[in-house]
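Peer 1: Predicted structure and sequence below. I'll ask about it afterward.
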Amino acid sequence: MIITDTHTHLYSEAFDEDRDEMMQRALDAGVERFFIPAIDSTYTQSMLDLESNYSDNVFLMMGLHPTHVKEDYKDELAHVEEWLDKKKFYAVGEIGVDLYWDKTFLKEQQEAFAYQIRLAKRHQLPIVIHCRDAFDEVFEVLEQEKDDGLFGIFHCFTGTLEQAYQAISYNMKLGIGGVATFKNGKIDQFLSQIDLKHIVLETDSPYLAPAPYRGKRNESSYIVKVLEKLSSIYSMPEKEIAAITTENSKEIFGV
């Protein structure tokens, strides 16, 4: 059984003390494919080091995270563009809009989001969307940019059934992680109405650990708890869900 974690920050400082052991636990659990989203330029070298150390299993994205869109965002976008021209990445992400912490840079976040979507299209890459308290603002940009070149993953999907269908209409898979295991996560109540062909698995580690680890550091091996939950929701063997969601990830990332 091969499991794919489509969204995990393995380069995070949270793993500096035990990264190799954490990676081994994930590999032992059947997680063989790790897709790594970018945050900003300060993490690029750590991501490259991770790829170098786990070249058979780690696949990098490049992008500017919306919470890191600040006054210098154009410099950061130039960094993204430079690296996309320089080496192989598997997606532009994570990109999008986040209004949970701060609404100061909404206009700049949307500009950066649209710009990076266009970069992804130029390189024929998927996008990986971060959306927090910003579904309308994200959909506004997607509506402007929709065409045959737009596709990707709506990471950490936590919206309604209606919003799920809207995301899918823009050629997005839904990234399902620890939230599906939360008692108040809500998406578990309607997920069975969404065909598995639209679903990929993720952890977003070190964030959003699934039950029973909620509140602790998340890691990629915990994706088995998400798999267990989806097995229950879809009344389907874990092995089959792992196979379908891994195929879905291959469709998106091309590897």
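Peer 2: Nice, I can see it.

Peer 1: C-alpha from now on. contacts and neighbour counts both.
Peer 2: Noted.

Peer 1: Pretty sure Ser232 sits in a helix.
Peer 2: Yes: the assignment for Ser232 by DSSP: H, G, I helix; E, B strand; the rest coil puts it in a helix.

Peer 1: would you list every one of the strands in the protein?
Peer 2: Counting by DSSP state E, the chain has strands at residues 3-5, 31-36, 58-60, 92-98, 127-132, 152-154, 172-176, 199-201.

Peer 1: Let me have those in a markdown table, extended by distance to Thr246 and mean neighbour count.
Peer 2: Output for the strands of the chain, formatted as a markdown table (distance: least, C-alpha to C-alpha, whole Å; neighbours: other C-alpha atoms under 10 Å):
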| stretch | distance to Thr246 | mean neighbour count |
| --- | --- | --- |
| strand 3-5 | 5 | 28 |
| strand 31-36 | 9 | 22 |
| strand 58-60 | 14 | 21 |
| strand 92-98 | 19 | 30 |
| strand 127-132 | 16 | 26 |
| strand 152-154 | 13 | 28 |
| strand 172-176 | 12 | 27 |
| strand 199-201 | 7 | 27 |
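
Peer 1: this is the other structure I want to compare:
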Amino acid sequence: MIITDTHTHLYSEAFDEDRKEAIEKAIDLGVERFFIPAIDSSYTESMLALEKDFPGRMFLMSGLHPTHVNENFEQELLHVEEMLEKHTYYAVGEIGIDLYWEKKYLKEQKIAFKKQIQLAKRKNLPIVIHCRDAFDEVFEVLEEEKGNGLRGIFHCFTGTLEQAKKAISYNMKLGIGGVVTFKNGKIDTFLKEIELKHIVLETDSPYLAPTPYRGKRNESAYIINVLEKMADVYGVSNEEIALVTTNNSREVFGI
């Protein structure tokens, strides 16, 4: 059973004390593929080191996270583009719009999101979208950029059934993580109405740990809890969830 974690920040400082152990624990449970989203240029070296330490398992993305968009975002976007030229990346991400913390840089977030989508299209790469309190704004940009190779993952999907269908209409898979295990998560109430071919699994570690680890550091190993919940929601075996979602990830990332 090959399990794919399509979104995990294993280079995060949260793993500085036990990174190797945490990764090996996940591998022992069948997690063989780890897709690593970027935040900003300050993490580039640690991401490259992670790839070097675990060859054939870590698949990197390049991108500027919306919460790290500020006055110097143009400089950061140049770094994203430069890295895409110098190194093999499997997606542009994570990118998008986040209005949870503040709305000060909404204009800049939209510009950065749009430019990175266009960059992904030029490079024939998928995008990985971060959306928090910003479905309308994200969909507005996707509507402008739809078609012409637009594809990717709507990471950490927490919206409604209607929003799920809209995301899928833009050629996005839904990234499902720990929220599906929460009592108040709600998405488990309608997910079965979405065909499994539109779903990939993720942890977003070290964030959003699933039940029963909620409130603690998340790890890629905890994707097992997400997988088991999804098997319950869809009424299929753990192996079926692993197989289909891993195949879906291959369709998105091309590997």
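Peer 2: Here it is on my side, so go on. It should be emphasised that the depicted structure is a prediction, and the values quoted were computed from it without experimental measurement.

Peer 1: tm score of chain vs chain?
Peer 2: Remark: TM-score between the superposed chains equals 1.00 [TM-score structural alignment, normalised by the length of structure 1]; 255 aligned residues with a C-alpha RMSD of 0.4 Å.

Peer 1: Can you check which of the strands of structure 1 gets nearest to Ser52 of structure 1?
Peer 2: Closest of these to Ser52 of structure 1 is strand 58-60, at 8.6 Å (criterion: C-alpha to C-alpha).

Peer 1: Where in structure 2 does that closest one fall?
Peer 2: Per the alignment by TM-score structural alignment, strand 58-60 of structure 1 matches residues 58-60 in structure 2.

Peer 1: mean per-residue distance, that stretch to structure 1?
Peer 2: Stretch 58-60 of structure 2 differs from its equivalent in structure 1 by a mean of 0.2 Å after superposition (mean C-alpha distance after the TM-score superposition for structure 1).

Peer 1: sorry, back to before: got CSV for the strands of structure 1, with distance to Ile223 of structure 1 too?
Peer 2: Below are the strands of structure 1 laid out as CSV (distance: least, C-alpha to C-alpha, whole Å):
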stretch, distance to Ile223 of structure 1
strand 3-5, 7
strand 31-36, 8
strand 58-60, 16
strand 92-98, 19
strand 127-132, 18
strand 152-154, 17
strand 172-176, 10
strand 199-201, 7
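
Peer 1: Tell me where structure 2 has helices.
Peer 2: 19-28, 44-53, 73-86, 106-122, 135-145, 161-169, 223-234, 238-253 (DSSP state H).

Peer 1: The fifth one packs against which elements?
Peer 2: Spelled out, it's helix 135-145 of structure 2. Judged by 3 or more C-alpha pairs under 8 Å, 6 or more residues apart in numbering; DSSP states H and E, the packing partners of helix 135-145 of structure 2 are strand 92-98, helix 106-122.

Peer 1: For the longest one, give me the average deviation versus structure 1.
Peer 2: To tie it back to what came earlier, the one meant is helix 106-122 of structure 2. Looks like 0.3 Å for helix 106-122 of structure 2 (mean C-alpha distance after the TM-score superposition for structure 1).

Peer 1: which residues touch that helix?
Peer 2: The contact list for helix 106-122 of structure 2, computed with C-alpha atoms under 8 Å, 6 or more residues apart in numbering, reads 63-64, 66, 69-70, 73-74, 77, 81, 91-92, 95-97, 99, 126-127, 137, 141, 145, 148-150.

Peer 1: Show me which positions of it end up buried.
Peer 2: Applying a neighbour-count criterion of 16 or more other C-alpha atoms under 10 Å, one finds 106, 108-114, 116-121 buried in helix 106-122 of structure 2.

Peer 1: Export the residues you listed as CSV, with columns for distance to Glu24 of structure 2.
Peer 2: Shown next, in CSV, are the buried residues of helix 106-122 of structure 2 (distance: C-alpha to C-alpha, whole Å):
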residue, distance to Glu24 of structure 2
Leu106, 39
Glu108, 39
Gln109, 36
Lys110, 38
Ile111, 39
Ala112, 35
Phe113, 34
Lys114, 37
Gln116, 33
Ile117, 34
Gln118, 36
Leu119, 34
Ala120, 31
Lys121, 34
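
Peer 1: I'd like the distance between Glu240 of structure 2 and Ser62 of structure 2.
Peer 2: 30 Å (C-alpha to C-alpha, to the nearest Å).

Peer 1: So for these two, which residue has more residues nearby?
Peer 2: Ser62 (33 against 16; other C-alpha atoms under 10 Å).

Peer 1: Now do the contacts for that one.
Peer 2: Per C-alpha under 8 Å, 6+ apart, neighbours of Ser62 of structure 2: 37-38, 80, 83-84, 89, 91-94.

Peer 1: Who wins on neighbours among these?
Peer 2: Ranked by the number of neighbours (other C-alpha under 10 Å), the contacts of Ser62 of structure 2 place Gly93 first, at 33 neighbours.

Peer 1: buried subset of the contacts of helix 106-122 of structure 2?
Peer 2: 63-64, 66, 69, 73, 77, 81, 91-92, 95-97, 99, 126-127, 137, 141, 145, 149-150.

Peer 1: re the thing from before, who wins for proximity to Leu227 of structure 2 among the helices and strands packed on helix 135-145 of structure 2?
Peer 2: strand 92-98 (22.3 Å).

Peer 1: Name the nearest residue to Lys186 of structure 1, sequence neighbours excluded.
Peer 2: Spatial nearest neighbour of Lys186 of structure 1, chain neighbours left out: Ala180 (7.3 Å); criterion: C-alpha to C-alpha, 6 or more residues apart in numbering.

Peer 1: So the spatially closest residue to Gly149 of structure 1 that is not a sequence neighbour versus Leu150 of structure 1, what's the distance?
Peer 2: Leaving aside its chain neighbours, Gly149 of structure 1 sits nearest to Lys121 (5.5 Å; criterion: C-alpha to C-alpha, 6+ apart). Going from Lys121 of structure 1 to Leu150 of structure 1 by C-alpha to C-alpha gives 7 Å.

Peer 1: what do you get for Ala26 of structure 1?
Peer 2: 31 Å.

Peer 1: okay but Leu174 of structure 2 is in contact with Thr160, surely?
Peer 2: No: assessed by C-alpha atoms under 8 Å, Leu174 of structure 2 is found out of contact with Thr160, at 11.8 Å.

Peer 1: Include distance to Arg217 of structure 2 when you put the contacts of Ser62 of structure 2 into CSV, please.
Peer 2: Converted to CSV, the contacts of Ser62 of structure 2 look like this (distance: C-alpha to C-alpha, whole Å):
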residue, distance to Arg217 of structure 2
Pro37, 18
Ala38, 19
Val80, 28
Met83, 29
Leu84, 30
Tyr89, 27
Ala91, 25
Val92, 25
Gly93, 22
Glu94, 20
